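Asker: A predicted structure for the sequence below; I have some questions about it.
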Amino acid sequence: MINQLLDLIQQYDTIIIHRHVRPDPDAIGSQGGLAYLIRDNFPGKKVYIVGEESDSLRFLIPMDQIEDDLYKDALVIVCDTANRERVSDDRFASGARMIKIDHHPLVDSYGDPQWVNTQSSSTSEMIASIYQSHPELTLSQEAARLLFAGIVGDTGRFQFSNVTSDTFLAAAALIRQPFDRQSFFDQLYKRSLNQARLNGYVLEHFTLTEEGVGYMKLSEEIIRSYKLNTSDASALVNCFANVEHLKAWVLFSEEGTVIRARLRSKGPAINELAAVYHGGGHPLASGATVGSWEEADRLIADLRELCKQ
């Protein structure tokens, strides 16, 4: 699959890389890391990365603003996105050919070819394996920094069960490049004073049920009272993750007419439950969307039943 991917990259002069909406470090890390890997090794190519900006992750790499006509003869690569509905920038289907690179469970077959490896910790680890399997390729500091960011983000700093020996080998290959890891970690986990105060509010007010389900509901009014947005609030999903007896948890954050739900688990698989509520993801980390607080209560009830079983 890696050789096929490299052959296709060789065939196209213009390459446009997408990823999912509301990006996390792996989405941007794999997107930007792949872009640098291509630029560094195929200097004649025009490579662009597109999608909405994320204020908290802007320090990783800025997005490109491109015209529609660039898609006409372009190779489009979509990273870290299980289904088409979640691709950021709907022009992704306008290219001459599309490739999917992802590590989520397969829920939507799109792209030709599709490189899907659910055993990989992250899409960034998959991109890193391109360099690992082809030692003749150049890996720049920027490519290494971005791919390392994606691996760190999706493994929770190598704490999650998705970490394998391949994950550590990939990270070891990346940190041989002398990028500033301390600066990266400082920026990745930086919190504003208002986020820190909202973090305290969540710790004081979240609910833990007898089944081991933790949940927190953040209305738009509460979020705005801290002068924050939904993305800032959602980033606090793991702030009570280490509480004793917790099995699975969900943080709800209201955004206009919808309510975003971030689900996490220490055991029970939650991705099928997330799919019922217009979402999806990994067995232990998923996202969903509900239309009302009543629907949020139904999700909580389902999560309680799942943990009870």
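Answerer: Received, thanks.

Asker: only C-alpha atoms from now on, for both contacts and neighbour counts.
Answerer: Will do.

Asker: go through the helix or strand harbouring residue 183 and flag the buried ones.
Answerer: In this structure, residue 183 is located in helix 181-188 according to DSSP states H and E. Across helix 181-188, burial judged by 16 or more other C-alpha atoms under 10 Å covers 184, 188.

Asker: contacting residues around that helix?
Answerer: Helix 181-188 has contacts (C-alpha atoms under 8 Å, 6 or more residues apart in numbering) with 56-57, 59, 145, 149.

Asker: any of the residues you listed buried? List them.
Answerer: The buried subset of those - by 16+ other C-alpha under 10 Å - is 56-57, 145, 149.

Asker: of all these, which two lie farthest apart?
Answerer: 56 and 145 (16.4 Å; C-alpha to C-alpha).

Asker: helices of the stretch 151-300 of the chain, start to end?
Answerer: Assigned by DSSP state H, counting those that start in this stretch, the stretch 151-300 of the chain shows helices spanning 165-175, 181-188, 193-205, 220-225, 230-234, 271-276, 293-308.

Asker: JSON lines for those helices, including distance to residue 130?
Answerer: Below are these laid out as JSON lines (distance: least, C-alpha to C-alpha, whole Å):
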{"stretch": "helix 165-175", "distance to residue 130": "10"}
{"stretch": "helix 181-188", "distance to residue 130": "22"}
{"stretch": "helix 193-205", "distance to residue 130": "37"}
{"stretch": "helix 220-225", "distance to residue 130": "41"}
{"stretch": "helix 230-234", "distance to residue 130": "32"}
{"stretch": "helix 271-276", "distance to residue 130": "28"}
{"stretch": "helix 293-308", "distance to residue 130": "38"}
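
Asker: take this one as well and set it beside the first:
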Amino acid sequence: MEITKIIEAIEASERIIIHRHVRPDPDAIGSQMGLKALIRHSFPEKEVYAAGEDIPSLTFLAQMDDVSDELYQGSLVIVCDTANQPRIDDDRYNKGKQLIKIDHHPVTDSYGDIEWVSTDASSTSEMIVGLALEARPRGWNLNNEAARLLYAGIVGDTGRFKFPSTTVKTFQYAGELVRYDFDRTAIYDGLYEAEEKVLRLSGHILQHFKMSENGLCVIKLTAELLKAFDVTVEESNQLVQTVADVKGIKAWVFFIEEPDQIRVRIRSKGIVINQIAKKYNGGGHPLASGATVYNWEEANHLAADLEKVCRDEV
């Protein structure tokens, strides 16, 4: 069983380096840093590092380590919450002695010496909780820091336990985590508080959005619009749920213009959209995916594909 192999690989390794995907969300940080905290607490003698770039909006959760090239020699490398190799933050992930993949996205790229994928899990953070509980009889233990990080990851990927991916197990594991001493209010504030300029852009979106007769909403955040509201591409992450509660909506897509590409965030109330994301240099979950296009014509083609799926949905 993969989870047992992962536990044994960690126990056998003196040095572990943990990666996650580029442009991380709370689950990427939560699973990466939660696993680091779990291993360090359970095995104080081990060296454990977290690789990748810091994201200012999530440094309240944790900050990455400075990992030199030399440290990869003989190390166990674990990649969390990353479905395909091009999205792994820091391409040195393949320079260790062994590579492990832990993920909850549908498999689009099978990689690693050990691959543990659970698409039934709400989040990779939930999977790490499961790993901790599985290893508890072997002397592994969570602590306050690991619980804080893993709880944040679960909250982020379940939309505060609202998304359909939330299961009985999700609540059971969250219940296990809240036994530990950490500030849940601070987590919610850190994840969901928004600056005034972001809320003003949210208001602009709500004033001007249009929904098609098939239930699709297309939002285009051009570079000009982002500049007008002084909102960065990273800050626009907070806007993806802005139209989620509109009555009759089936799916929505945000196109966010960057200097060399257009970032795409797609969400759905029920129709499967990850195959469309895959067609446009992306992927993800059936109801929540991301993609990348390189001009507005390509963006319009993607929107047309979504429109067709919405129209065909009974």
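Answerer: Noted; the coordinates are in hand. Because the structure is a prediction, the values reported are computed rather than measured.

Asker: and the TM-score between them?
Answerer: The TM-score (TM-score structural alignment, normalised by the length of structure 1) is 0.98; 309 aligned residues with a C-alpha RMSD of 0.9 Å.

Asker: what's the angle between the helix holding residue 183 of structure 1 and helix 165-175?
Answerer: 110 degrees (axes from the mean of the first three to the mean of the last three C-alpha atoms, to 10 degrees).

Asker: so which bit of structure 2 is helix 181-188 of structure 1 matched to?
Answerer: Aligning helix 181-188 of structure 1 against structure 2 (TM-score structural alignment) gives residues 184-191.

Asker: chain neighbours aside, what residue packs nearest to residue 88 of structure 2?
Answerer: Distances taken as C-alpha to C-alpha, 6 or more residues apart in numbering place residue 21 nearest to residue 88 of structure 2, at 4.4 Å, with adjacent residues excluded.

Asker: please work out how many residues are found near the one you found.
Answerer: 23 (other C-alpha atoms under 10 Å).

Asker: surely it touches residue 31?
Answerer: No: under the criterion of C-alpha atoms under 8 Å, residue 21 of structure 2 makes no contact with residue 31, lying 11.0 Å away.

Asker: which residues are in contact with both of the two?
Answerer: 80-81.

Asker: please tell me how far the closest residue to residue 23 of structure 1 other than its chain neighbours sits from residue 242 of structure 1.
Answerer: Leaving aside its sequence neighbours, residue 23 of structure 1 sits nearest to residue 54 (C-alpha to C-alpha, 6+ apart; 6.9 Å). Distance, residue 54 of structure 1 to residue 242 of structure 1, using C-alpha to C-alpha, to the nearest Å: 27 Å.

Asker: which of these two has more residues huddled nearby?
Answerer: The neighbour count for residue 54 of structure 1 versus residue 242, taken as other C-alpha under 10 Å, is higher for residue 54 (18 against 9).

Asker: make CSV from the contacts of helix 181-188 of structure 1 and add secondary structure to it.
Answerer: Shown next, in CSV, are the contacts of helix 181-188 of structure 1 (DSSP: H, G, I helix; E, B strand; the rest coil):
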residue, secondary structure
56, helix
57, helix
59, coil
145, helix
149, helix
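
Asker: going by distance to residue 13 of structure 1, which of these wins?
Answerer: Closest to residue 13 of structure 1 out of these is residue 145 (25.3 Å), distances taken as C-alpha to C-alpha.

Asker: what does the closest one correspond to in structure 2?
Answerer: By TM-score structural alignment, residue 145 of structure 1 lines up with residue 148 in structure 2.

Asker: that match contacts residue 179, correct?
Answerer: No: using C-alpha under 8 Å, residue 148 of structure 2 makes no contact with residue 179, being 10.5 Å away.

Asker: joint contacts of these two?
Answerer: Counting by C-alpha under 8 Å, 6+ apart, nothing touches both residue 148 of structure 2 and residue 179.

Asker: do I have it right that the residue nearest to residue 23 of structure 1 meets residue 21?
Answerer: No: here residue 54 of structure 1 lies out of contact with residue 21, judged by C-alpha under 8 Å, at a distance of 9.6 Å.

Asker: and residue 84 of structure 1, how far from residue 288 of structure 1?
Answerer: Using C-alpha to C-alpha, we find residue 84 of structure 1 at a distance of 15 Å from residue 288 of structure 1.

Asker: and the two? Which one has more around it.
Answerer: The residue with more neighbours, out of residue 84 of structure 1 and residue 288, is residue 288; 23 against 18, by other C-alpha under 10 Å.

Asker: what's that one in contact with, if anything?
Answerer: Taking C-alpha under 8 Å, 6+ apart, we find residue 288 of structure 1 in contact with 260-263, 274-275, 277-280.

Asker: so which of the residues you listed sit within strands?
Answerer: Secondary structure from DSSP state E places 260-263, 280 of these in strands.

Asker: just the closest of those residues to residue 306 of structure 1, please.
Answerer: Taking these together and measuring to residue 306 of structure 1 by C-alpha to C-alpha, the closest member is residue 263, at 12.7 Å.

Asker: since we're on that closest one, how many residues are nearby?
Answerer: Residue 263 of structure 1: 28 neighbours (other C-alpha under 10 Å).

Asker: which position in structure 2 aligns with it?
Answerer: So, by TM-score structural alignment, residue 263 of structure 1 is matched to residue 266.

Asker: wait, doesn't its match sit right on residue 288?
Answerer: Yes: using C-alpha under 8 Å, residue 266 of structure 2 is in contact with residue 288, at 5.8 Å.

Asker: give the residue farthest from the middle of structure 2.
Answerer: Each residue of structure 2 has a distance to the centre, and by C-alpha atoms, centre = their mean the biggest one is for residue 213: 31.2 Å.

Asker: any idea how far residue 43 of structure 1 is from the residue mapped onto that residue from structure 1?
Answerer: Taking TM-score structural alignment for the superposition, residue 213 of structure 2 sits opposite residue 210 in structure 1. To residue 43 of structure 1, residue 210 of structure 1 is 58 Å away according to C-alpha to C-alpha.

Asker: same check on residue 294 of structure 1?
Answerer: Taking C-alpha to C-alpha, one finds residue 294 of structure 1 at 54 Å from residue 43 of structure 1.

Asker: aligned counterpart of residue 284 of structure 1 in structure 2, please.
Answerer: Match for residue 284 of structure 1 (TM-score structural alignment): residue 287.

Asker: just to check, its match is in contact with residue 270?
Answerer: Yes: if you go by C-alpha under 8 Å, residue 287 of structure 2 and residue 270 touch, sitting 6.5 Å apart.

Asker: compare those two (neighbour count), which wins?
Answerer: Neighbour comparison, residue 287 of structure 2 and residue 270: the larger count goes to residue 287, with 18 against 14 (by other C-alpha under 10 Å).

Asker: nearest residue to that one in space, please, no chain neighbours.
Answerer: For residue 287 of structure 2, the spatially nearest residue (C-alpha to C-alpha, 6+ apart) is residue 268, at 4.8 Å.
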